[in-house]
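>>> no sequence on hand, only this structure:
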């Protein structure tokens, strides 16, 4: 199979028929073998019934329905496992991404031997309350990851199948898939300017909390990518540094007291000096950080329950 088109959705029943017809038309015009894989992320509207009706007219339609809303990352992770195409295209269900971009994404991914092509919505139809925070996150992600993409959060992306079969997506990390892929060893990452269309139906499902969660997930990705296999290098180095600083301060204070005793001059008791308590805290903190690193080395990072989701129905 040439292409798997993965579409996570939540309450998008109005846009699904038009989107499916559009994708099918593009695929047939270019003679692609394909599947359209919908992941219903616990929709409360008529989305699943619409998908079941679409399956009758479009045999390429496949679908997975979550029993409750888990989030876009969970939907993508399950779809990545179920996809069968040589190339996987992700796009949003709200008709803001254009299926007409698919042939060029497919061509470039194969001919330029890229692992990922990320869409860049250079001209956006979003409110300023969304565009400004997005620009700040993109700048921070570029700085921390070293990946020179303009739009990490664009839902329209193309992947080689072995990329999506290797990586794991959870939490709010779908916007950082290029970063996860880079840490997994897939470094051939390209970008393509894509059309961003104004929303035709419904309203956006993302609130302000996604920016806070996104920033925390960025820190998590950075830490796991750099120190996930060697946590002692992070906690241990900080612990040793803190312990050494505390020890040096304590020795200095003790040495100062011994000097004054030898010179028979007045001095303050060790426990009367603020530096003593700072040194004590630094030594204790250093010991705790070192032990944290040691314990982290003994604990596997991947919990077996991390990506277990309750799937209510499937059309495969």
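Looks like it came in fine. None of the values given here were measured: they were computed from a predicted structure.
>>> all contacts plus neighbour counts: C-alpha atoms, from now on.
Will do.
>>> show me the contacts for the spatially closest residue to residue 1 that is not a sequence neighbour.
Distances taken as CA to CA, 6 or more residues apart in numbering put residue 85 closest to residue 1, at 4.8 Å, once the chain neighbours are dropped. By CA atoms under 8 Å, 6 or more residues apart in numbering, the residues touching residue 85 are 1-4, 34-35, 161.
>>> what helices and strands are in contact with the helix or strand encompassing residue 39?
Element membership for residue 39, per DSSP states H and E: strand 34-40. The contact analysis (3 or more CA pairs under 8 Å, 6 or more residues apart in numbering; DSSP states H and E) places strand 34-40 against strand 3-9, helix 47-57, strand 61-66, helix 72-82.
>>> mind running it again at 7 Å?
With contacts taken as 3 or more CA pairs under 7 Å, 6 or more residues apart in numbering; DSSP states H and E, strand 34-40 sits against strand 3-9, strand 61-66.
>>> and those: which comes nearest residue 91?
With CA to CA as the criterion, residue 91 lies closest to strand 3-9 of the helices and strands packed on strand 34-40, at 5.5 Å.
>>> three-state assignment of the residue nearest to residue 1?
Judged by DSSP: H, G, I helix; E, B strand; the rest coil, the three-state class of residue 85 is coil.
>>> distance of it relative to residue 35?
7 Å (CA to CA, to the nearest Å).
>>> second structure for comparison follows:
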């Protein structure tokens, strides 16, 4: 690994009530940075902890100039923690590392090597005796089939070029879709196997089976965004045309009943009015969405310039 990659990275560590783990975490980080001669910056983001996580992090790293400790006043979530660190980052590469020590800091150099080989994003594939939660298995299975991303685990340790975050809008809890959104914007993705360990202390924040419900809803939102955000008229326009044509077909049927069979059927008239009205509304929504998409693209282009 080149000296540039050894220093040109930010290690982001979101932490929420991780007080019991911090001493071991900092000890292992110091050992890894010393062993591999790493000199990147480390940003702890205390996400509204109630157990003095931030205070302990400051105490344990008081003599380590490369470390920053940032705080949220309340628990905002992992996505917001990553974005907070992004605003403070001064390096060209970023690594997301959970504070629970379920991944070893020894993996950090492997991710940097993969970035040096040319990958825009490197994500870890968890292996080992420790089994992933049921929710994570379902999520990864669905994601791989819906989004066609060439990785098997989206909820693991990852490294990427920091600039990628500038062009991707991450909503609440969308950190898990970061790889998906970046891949569909043309960034290259690679995967390496990393060992997953059981927690040494504390409790997992992501073990509830009920998380699958909002995860699937978010997945639908991301799918819609990827497919239709640039050309929303494809969805609204196609739907509108189908409804309008259906209305014309029902109108023809109503005329046939009225003038050929001399049988009036008023509900058909109401159905025609409904189909035509909704159809033209959908076309109108599509045109408005097209204008919004155009403004959005121009805004992002101006930000990048």
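In hand now; what should we look at? The shown structure was predicted, so the numbers you read here are calculated from the model rather than taken from an experiment.
>>> any idea what the TM-score is?
TM-score for the superposed chains, counting by TM-score structural alignment, normalised by the length of the second structure: 0.87, backed by 289 aligned residues with a CA RMSD of 2.1 Å.
>>> quick one: buried ones out of the contacts of residue 85 of the first structure?
3-4, 34-35, 161 (16 or more other CA atoms under 10 Å).
>>> any idea how far the residue nearest to residue 113 of the first structure when sequence neighbours are not counted is from residue 267 of the first structure?
In this structure, residue 113 of the first structure finds its nearest non-sequential neighbour in residue 188, 7.7 Å apart by CA to CA, 6+ apart. Note on residue 188 of the first structure: its distance to residue 267 of the first structure, by CA to CA, is 65 Å.
>>> repeat that for residue 221 of the first structure.
In this view, residue 221 of the first structure and residue 267 of the first structure are 51 Å apart by CA to CA.
>>> ok, residue 283 of the first structure next?
The value you get for residue 283 of the first structure to residue 267 of the first structure, if CA to CA is used, is 24 Å.
>>> returning to what we had before: wait, doesn't the residue nearest to residue 113 of the first structure sit right on residue 110?
No: using CA atoms under 7 Å, residue 188 of the first structure is not in contact with residue 110; the gap is 11.8 Å.
>>> hang on, the earlier thing: which neighbours do residue 85 and residue 35 of the first structure have in common?
Among the neighbours of residue 85 of the first structure, those also in contact with residue 35 (CA atoms under 7 Å, 6 or more residues apart in numbering) are 3-4.
>>> give the helix, strand or coil label for residue 158 of the first structure.
strand.
>>> residues in contact with the residue nearest to it when sequence neighbours are not counted?
Nearest residue to residue 158 of the first structure, sequence neighbours excluded (CA to CA, 6+ apart): residue 89, at 4.5 Å. Residues counted as contacts of residue 89 of the first structure (CA under 7 Å, 6+ apart) are 4-6, 156-159.
>>> quick one: what's aligned to residue 89 of the first structure in the second structure?
Using TM-score structural alignment as the criterion, the counterpart of residue 89 of the first structure in the second structure is residue 95.
>>> make sure its match is indeed in a strand.
Yes: with three-state DSSP as the criterion, residue 95 of the second structure is part of a strand.
>>> and it, how close does it get to residue 41 of the second structure?
Taking CA to CA as the measure, residue 95 of the second structure falls 10 Å from residue 41 of the second structure.
>>> what is in contact with the two at once?
In contact with both residue 95 of the second structure and residue 41: 10-11, using CA under 7 Å, 6+ apart.
>>> quick one: the strands in the stretch 151-300 of the second structure?
158-161, 189-195 (DSSP state E, counting those that start in this stretch).
>>> average distance between the last one and the first structure?
Overlaying the first structure shows strand 189-195 of the second structure at a mean distance of 0.7 Å from the equivalent residues (mean CA distance after the TM-score superposition for the first structure).
>>> what do we get in the second structure for residue 119 of the first structure?
Looks like residue 119 of the first structure aligns to residue 124 there (TM-score structural alignment).
>>> you'd agree its match is up against residue 152?
No: Residue 124 of the second structure sits out of contact with residue 152 when judged by CA under 7 Å, with a separation of 8.8 Å.
>>> neighbour count: those two, which is higher?
A side-by-side neighbour count of residue 124 of the second structure and residue 152, using other CA atoms under 10 Å, places residue 124 first with 24 against 17.
>>> what about the more buried one, which SS state?
Classified using three-state DSSP, residue 124 of the second structure is strand.
>>> so who does it touch?
Counting by CA under 7 Å, 6+ apart, the residues that residue 124 of the second structure touches are 153, 156-158, 191-194.
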